[in-house]
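Novice: Give the three-dimensional model of this entry:
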Amino acid sequence: MPYEQMLGAAGLAGFAAVAGAVILGSFLVSYLFIAVTFYFLAKKLKTEPLWLAWVPIAQFFLLPIMAGKHWAWGFIMFVPLANIIFMYIWLWLVYEKRKYPGWWALFSLGAYIPFVGFVFSILALVLYLLVVFKDK
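Specialist: Model prediction:
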């Protein structure tokens, strides 16, 4: 194998390693964000068991419990389209249990609007953090 081809292969391997590390880091940060916020939200709502917030798939079952529904409703998170609809319904109920307007949960839908989606995403994130950490 010529030297130039070896350099190209090494560069490609290095790029792949860095890209993989960035993707893995993004997944880890996302997981920790969801786990920490679900934990504090469940704690403030006096929802048991709190350990569900730290188990990735079990988090699907904690959201309906926090919304006041049976844990078995978490299985709907494995059904395409229904999972999105029920996630918004449960978030609406959780927001209301925290004494915030339930319609705040719908702000993240604005993320799908071209050009202004980023603004809606940031707004939805700020409102979610407000609901999780600020008592009303």
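Novice: hey, let's count contacts and neighbours off CA atoms from now on
Specialist: OK.
Novice: Tyr100: what secondary structure?
Specialist: coil (DSSP: H, G, I helix; E, B strand; the rest coil).
Novice: Show the contacting residues for it.
Specialist: 131, 136 (C-alpha atoms under 8 Å, 6 or more residues apart in numbering).
Novice: and if you look at Lys46?
Specialist: If you count contacts by C-alpha under 8 Å, 6+ apart, then Lys46 has nothing around it.
Novice: now it: how far from Gly68?
Specialist: Lys46 is 11 Å from Gly68, where distance means C-alpha to C-alpha, to the nearest Å.
Novice: tell me what the helix or strand in which Ala19 is found is packed against?
Specialist: Using DSSP states H and E, Ala19 sits within helix 3-44. Packed against helix 3-44, as judged by 3 or more C-alpha pairs under 8 Å, 6 or more residues apart in numbering; DSSP states H and E, are the following elements: helix 59-66, helix 117-133.
Novice: In the longest one, which residues are buried?
Specialist: Put plainly, it is helix 117-133. For helix 117-133, a neighbour-count test (16 or more other C-alpha atoms under 10 Å) marks 117, 120-121, 123-124, 127-128, 131-132 as buried.
Novice: Would you do the same for the sequence below? I want to compare the two.
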Amino acid sequence: MAVPFTPDMLLAAMGGGALLAFIGAFFIVFVMIFLALYVYTSLAVMTIGQKLKYKYPWLAWIPFANLSMILQMGKFHWAWVFLMLVPVLGWIALAVMLFVATWRIYEKRKYPGWLALIPLAGFVPVVGGLASIAHLIIMGFVAWKDVK
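Specialist: The predicted structure follows:
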């Protein structure tokens, strides 16, 4: 004999489906935001590369190659990107080099170099999200607004 669904069983089944739908929608929104940010930053780095007369600005679209591009535009050797293979200390050293390279790039574009340090404010709990947004805005200015 078949056991009929009770209202409690029906509510539990609906709750699980709603949770799964919510997780799926959240994942789709997360992927869309990630792709939008990736396209924006790649376009910005590519434009900066073009304005600094970098030989291969299309490298901005390739993960890890874009880091070597930033290092080269900041007058470091591209091979320093392999520091990412060294756990913790290599990551810290590469991050410092990328901050220095970004500082130099900003100065080449006639912007204050200290603007490259804005992402460090992301470690401050309340200001973290605002620092990320500020970094994206600054990156856009450096890429598309020429300072005289």
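Novice: now, the most widely separated pair of the buried residues of helix 117-133 of the first structure?
Specialist: Gly117 and Val132 (22.4 Å; C-alpha to C-alpha).
Novice: for the buried residues of helix 117-133 of the first structure, which one is nearest Ser26 of the first structure?
Specialist: Ser121 (16.9 Å).
Novice: give the contact list for that closest one.
Specialist: Here Ser121 of the first structure is in contact with 107-108, 110-111 (C-alpha under 8 Å, 6+ apart).
Novice: Cross those residues against helices and list the overlap.
Specialist: Per DSSP state H, helices hold no members of the contacts of Ser121 of the first structure.
Novice: Show me which of the residues you listed is closest to Ala35 of the first structure.
Specialist: Ser108 (18.8 Å).
Novice: residues in contact with the counterpart of that closest one in the second structure?
Specialist: Under the alignment (TM-score structural alignment), Ser108 of the first structure maps onto Pro119 of the second structure. By C-alpha under 8 Å, 6+ apart, Pro119 of the second structure lies in contact with 131-132, 135.
Novice: Spatially central, which residue of the first structure would that be?
Specialist: Using C-alpha atoms, centre = their mean, the residue of the first structure that lies closest to the mean C-alpha position is Ile34, 5.0 Å off.
Novice: so stretch 39-53 of the second structure matches what in the first structure?
Specialist: By TM-score structural alignment, stretch 39-53 of the second structure lines up with residues 32-46 in the first structure.
Novice: What are the neighbouring residues in contact with the residue nearest to the centre of the first structure?
Specialist: Taking C-alpha under 8 Å, 6+ apart as the test, what Ile34 of the first structure contacts is Ala53.
Novice: Please apply the same query to Ser42 of the second structure.
Specialist: 60-61.
Novice: Next: the one 3 residues further on.
Specialist: With contact set as C-alpha under 8 Å, 6+ apart, Val45 of the second structure has these partners: 57, 60, 66, 70, 143.
Novice: The same query, at a cut-off of 6 Å, please.
Specialist: Residues counted as contacts of Val45 of the second structure (C-alpha atoms under 6 Å, 6 or more residues apart in numbering) are Ala60.
Novice: How about the one 5 residues further on?
Specialist: Each residue near Gln50 of the second structure by C-alpha under 6 Å, 6+ apart is listed here: Pro57.
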